[in-house]
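Visitor: coords below, sequence missing:
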């Protein structure tokens, strides 16, 4: 996991939790698994987090923060709109989608995200939409794109389409094919 402004102990716990969740699934992962992976006692983990749900919610927020940083960086590069979108979609997906779809427990983790961390997912998706809104408005202001609706509606379409692609992909390669196609369709559709 990339470094964001986070306490090293908390980062170790989150990294250990991600590994344990990907290895054992959300339901079968125990606080002992997380503590062992972080090289800490269970008591030390409980000093940082109330329980496994608290860790998972924090992990979801942390992953969205990393996705937002990768997305912002990719959208700041120049180039053809379709190419920038493809780079943005893939940069965003490298952090969570790739490891999740590579795990035997990926679908369980997706479900856990929507059930135990729905507020964190909602906030994270809103953050990604806002990044897309800013980028789309910049394109429109520069005369590089014509949006068929508002930037907000277009950004919502992007994030919901990517979420749908994630939920239905059989593999990361399937997801990437869908993301690339979406980038071409959207890029072609809004480019002047």
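Guide: In hand now; what should we look at? Every value quoted in this text rests on a predicted model; they were computed, and no experiment measured them.

Visitor: From here on, just use CA atoms for contacts and neighbour counts.
Guide: Noted.

Visitor: My read is that residue 67 contacts residue 95, right?
Guide: Yes - using Cα atoms under 8 Å, residue 67 and residue 95 qualify as a contacting pair, with a distance of 6.4 Å.

Visitor: Which one of the two is surrounded by more residues?
Guide: Between residue 67 and residue 95, counted using other Cα atoms under 10 Å, residue 67 has the larger neighbour count: 23 against 17.

Visitor: Quick check: that one is in a helix.
Guide: Yes - going by DSSP: H, G, I helix; E, B strand; the rest coil, the assignment for residue 67 places it inside a helix.

Visitor: Just list the residues touching it, thanks.
Guide: Listed by Cα atoms under 8 Å, 6 or more residues apart in numbering, the contact set of residue 67 reads 91-93, 95-96, 128.

Visitor: again, only this time at 6 Å
Guide: Applying Cα atoms under 6 Å, 6 or more residues apart in numbering to residue 67 gives the contacts residue 92.

Visitor: all strands for the protein, in order.
Guide: Chain-ordered strands for the chain, with DSSP state E as the definition, do not occur.

Visitor: Please compare the first structure with the one that follows:
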């Protein structure tokens, strides 16, 4: 099997696993359910993944990669810096959560994340902080913002912003109110930076 075919097969499995997890929950989902949803046999599934925990972690990385790419795309997109940063913050958080939160088993899937993929959540923090810090440096080089007015370096600004976003996520009751709070947060944090 070629590398491209293997990648497509893994992607098919992960997409099927996601649909199965949101439909049945993590605990009720079996490897047989995932195999059936992916259109492959259980033995073929076991050739790719040892357990549904491995699949969940791989799915989390898959979602994380997409969220990080959406964040980078938004930061490099059109508009003023505050607008780009707002779109990036939402792309990296709320947009990714909407497909999970509103499902019957969304709460369970988040609880499972704490048990088996907490380290991957830290990876999300690190990547988003790095992307935002780089965007701040680029925006200052282009004359869009002045970091000195915030009395923070890019790394500190990015760390505080991402930590505040995570706090909003932890306390959120629904995606729409969390989105509104993230928009307000980015506005408040970027206002002193804008030239």
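Guide: Yep, it's here. Because the structure is predicted, anything quoted here is derived from the model rather than measured.

Visitor: Work out the TM-score between the chains.
Guide: Superposed pair, TM-score by TM-score structural alignment, normalised by the length of structure 1: 0.88. Supporting alignment: 189 aligned residues with a Cα RMSD of 2.1 Å.

Visitor: just to revisit the earlier point, residues shared between the contacts of residue 67 and residue 95 of structure 1?
Guide: Residues touching both residue 67 of structure 1 and residue 95 (Cα under 6 Å, 6+ apart): none.

Visitor: hey, where'd the helices end up in structure 1?
Guide: Remark: helices of structure 1, listed N- to C-terminal, are 8-24, 31-38, 42-48, 52-75, 81-95, 97-102, 106-116, 118-142, 151-168, 172-190; assignment by DSSP state H.

Visitor: Quick check: closest non-adjacent residue to residue 98 of structure 1.
Guide: Nearest residue to residue 98 of structure 1, sequence neighbours excluded (Cα to Cα, 6 or more residues apart in numbering): residue 172, at 5.5 Å.

Visitor: What about structure 2, which residue is the most distant from its middle?
Guide: Ranked by distance from the centre of structure 2 (Cα atoms, centre = their mean), the top residue is residue 43, with 30.7 Å.

Visitor: Residue 59 of structure 2 versus that one, what's the distance?
Guide: With distances taken as Cα to Cα, to the nearest Å, residue 43 of structure 2 is found 19 Å from residue 59 of structure 2.

Visitor: what's the answer for residue 163 of structure 2, then?
Guide: Distance of residue 163 of structure 2 to residue 59 of structure 2, computed by Cα to Cα: 23 Å.

Visitor: of the two, who's got more company?
Guide: residue 59 (20 against 14).

Visitor: show me what contacts that one?
Guide: By Cα under 6 Å, 6+ apart, the contact list for residue 59 of structure 2 reads residue 14.

Visitor: now for it: what does it line up with in structure 1?
Guide: Using TM-score structural alignment as the criterion, the counterpart of residue 59 of structure 2 in structure 1 is residue 59.

Visitor: roughly how far apart are that match and residue 127 of structure 1?
Guide: From residue 59 of structure 1 to residue 127 of structure 1 the distance is 16 Å (Cα to Cα).
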